[in-house]
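Coordinates for the following, if possible.
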Amino acid sequence: MSSQQETETYTLSMEREFDAPRELVFNAFMDPDQLAAWFGPEGVDTPRDRITVEPRVGGAWSLVMVYEDDGVHKESPINSIITQYEPPRLIEAAERESDESTAAGEVLRMRLEFEDIGGRTLLKLTQSGFTSQEWVDMTREGWDSSFTILDKELAATSDTAS
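Below is the predicted model:
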């Protein structure tokens, strides 16, 4: 057995309230058409044909965010496996491979808890395995921007359902 050096990891924890029933918010994470509409920060595209969701333990939760950075085409893939799946309450997933945001020997883990708060939804998001506080802060900004877009999508869904 080789000795591995302990690497400090960082965790992102955040909460967000959505003015929509938890089933709608939960489905926004599991429906590829909906993910394509809101996932990724402002200015980032998540093409529908680059999203795979298999809603079960052991299923894929994968997508590719596409963007331009100083005129250069860039892609940021997320390739996760669902490790816990309890609709409409919980999704847990672990990335299949690590990248520069993840400590050696670690995988990025995501936990999404959906709590019904009287017809609204409290989402508790936890991601662990980051190599630095910088990655945590950048990821938090990305989620905040994505959730602002999701708010608009959920409001539009509610308007058409009324």
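
C-alpha from now on. contacts and neighbour counts both.
Fine.

Work out for me the element Glu23 sits within.
Taking DSSP states H and E as the criterion, Glu23 maps to helix 22-30.

Buried residues in the longest helix seen in the chain, which are they?
Within the chain, and with DSSP state H defining each element, the longest helix by residue count is helix 133-161. For helix 133-161, the neighbour count (16 or more other Cα atoms under 10 Å) marks 135-136, 139-140, 142-147, 149-151, 153-154 as buried.

before we move on, what about stretch 114-124?
By 16+ other Cα under 10 Å, the buried positions in stretch 114-124 come out as 114-116, 120-124.

and the residues you listed, which of them are in strands?
Of the buried residues of stretch 114-124, the ones assigned to strands by DSSP state E are 114-116, 120-124.

so, if you compare those, which one comes nearest to Glu106?
Closest approach between those and Glu106, by Cα to Cα: Lys124, at 21.9 Å.

Now the closest one: closest residue in space, sequence neighbours ignored.
Glu15 (4.5 Å; Cα to Cα, 6 or more residues apart in numbering).

Now do the helix or strand containing that neighbour against helix 22-30, angle only.
Per DSSP H and E, Glu15 falls inside strand 10-18. Here the directions of strand 10-18 and helix 22-30 differ by 130 degrees (axes from the mean of the first three to the mean of the last three Cα atoms, to 10 degrees).

now the other sequence, so there's something to compare against:
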Amino acid sequence: MTDLVITRVFDAPRELVYRAFTDPDQIAAWFGPIGWSVPRDSIDIDARPGGKQAFTMVNDDDPSMSSPVNATFTEVIENELLVGEENVSHIPDFGADKMVMRIELFDEPPGRTRLVLTQSPFPEAMAGGAKEGWGSSFTKLDKILKA
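Here you go, the predicted structure:
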């Protein structure tokens, strides 16, 4: 097991990047790697400690392939920090019962945002695919932030 850490700089202020992770309409517009989407009606988000984040990623070519996310926020600082825990015991070969995801947002001049995403514990065998998936998702997010 390892910590999966991904850093990305977005050409948008922190407030806009934060909103992209907490607004259901925006999540539906960008979340999921290319080839996957998140139906708006599957999204339920309450960004506060104890609040839920639930949605389902669906494969665009084969809608019978899906990946549900059902997490609980443990820490929330608006425009700065989102921390959530998800039960992952149902995922074959994951090797842990719970995964923590931490999203930290930092100002980067001029008017940009550095995002640091950490997921742990994370199976090393799955880390490469996850990094690729996040990179693909963030490419979609770049387009949303520039609109």
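
on that earlier part again, once aligned to structure 2, how far is the strand holding Glu15 of structure 1 on average?
Comparing strand 10-18 of structure 1 with its match in structure 2 after superposition yields a mean distance of 0.7 Å (mean Cα distance after the TM-score superposition for structure 1).

Could you pull out the buried residues of that strand?
Buried positions in strand 10-18 of structure 1, judged by neighbour count with 16+ other Cα under 10 Å: 10-12, 17-18.

May I see the residues you listed organised as CSV, with distance to Arg50 of structure 1 added?
Formatted as CSV, those follow (distance: Cα to Cα, whole Å):
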residue, distance to Arg50 of structure 1
Tyr10, 28
Thr11, 27
Leu12, 25
Glu17, 28
Phe18, 26
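
how about Arg109 of structure 1, what does it touch?
By Cα atoms under 8 Å, 6 or more residues apart in numbering, Arg109 of structure 1 lies in contact with 92-95, 126-129.

That one and Val53 of structure 1: what is the separation?
Separation of Arg109 of structure 1 from Val53 of structure 1 (Cα to Cα, to the nearest Å) stands at 17 Å.

again with Asp116 of structure 1
23 Å.

before we move on, what about Thr9 of structure 1?
Taking Cα to Cα, one finds Thr9 of structure 1 at 28 Å from Val53 of structure 1.

Not counting residues beside it along the chain, what's closest to the counterpart of Ala93 of structure 1 in structure 2?
By TM-score structural alignment, Ala93 of structure 1 lines up with Gly84 in structure 2. Among residues not flanking Gly84 of structure 2 along the chain, Phe73 sits closest, at 4.1 Å (Cα to Cα, 6+ apart).

helices and strands around whichever strand or helix holds that neighbour, which ones?
Applying DSSP H and E as the criterion places Phe73 of structure 2 in strand 66-77. When contacts are defined as 3 or more Cα pairs under 8 Å, 6 or more residues apart in numbering; DSSP states H and E, strand 66-77 of structure 2 sits against strand 52-59, strand 81-87.

again, only this time at 10 Å
Using 3 or more Cα pairs under 10 Å, 6 or more residues apart in numbering; DSSP states H and E, the elements in contact with strand 66-77 of structure 2 are strand 36-37, strand 44-45, strand 52-59, strand 81-87, strand 98-108.

Compute the number of surrounding residues for the counterpart of Phe26 of structure 1 in structure 2.
Matched by TM-score structural alignment, Phe26 of structure 1 corresponds to Tyr18 in structure 2. Counted by other Cα atoms under 10 Å, the residues lying close to Tyr18 of structure 2 total 21.

Same check on Thr22 of structure 2?
Thr22 of structure 2: 19 surrounding residues under other Cα under 10 Å.
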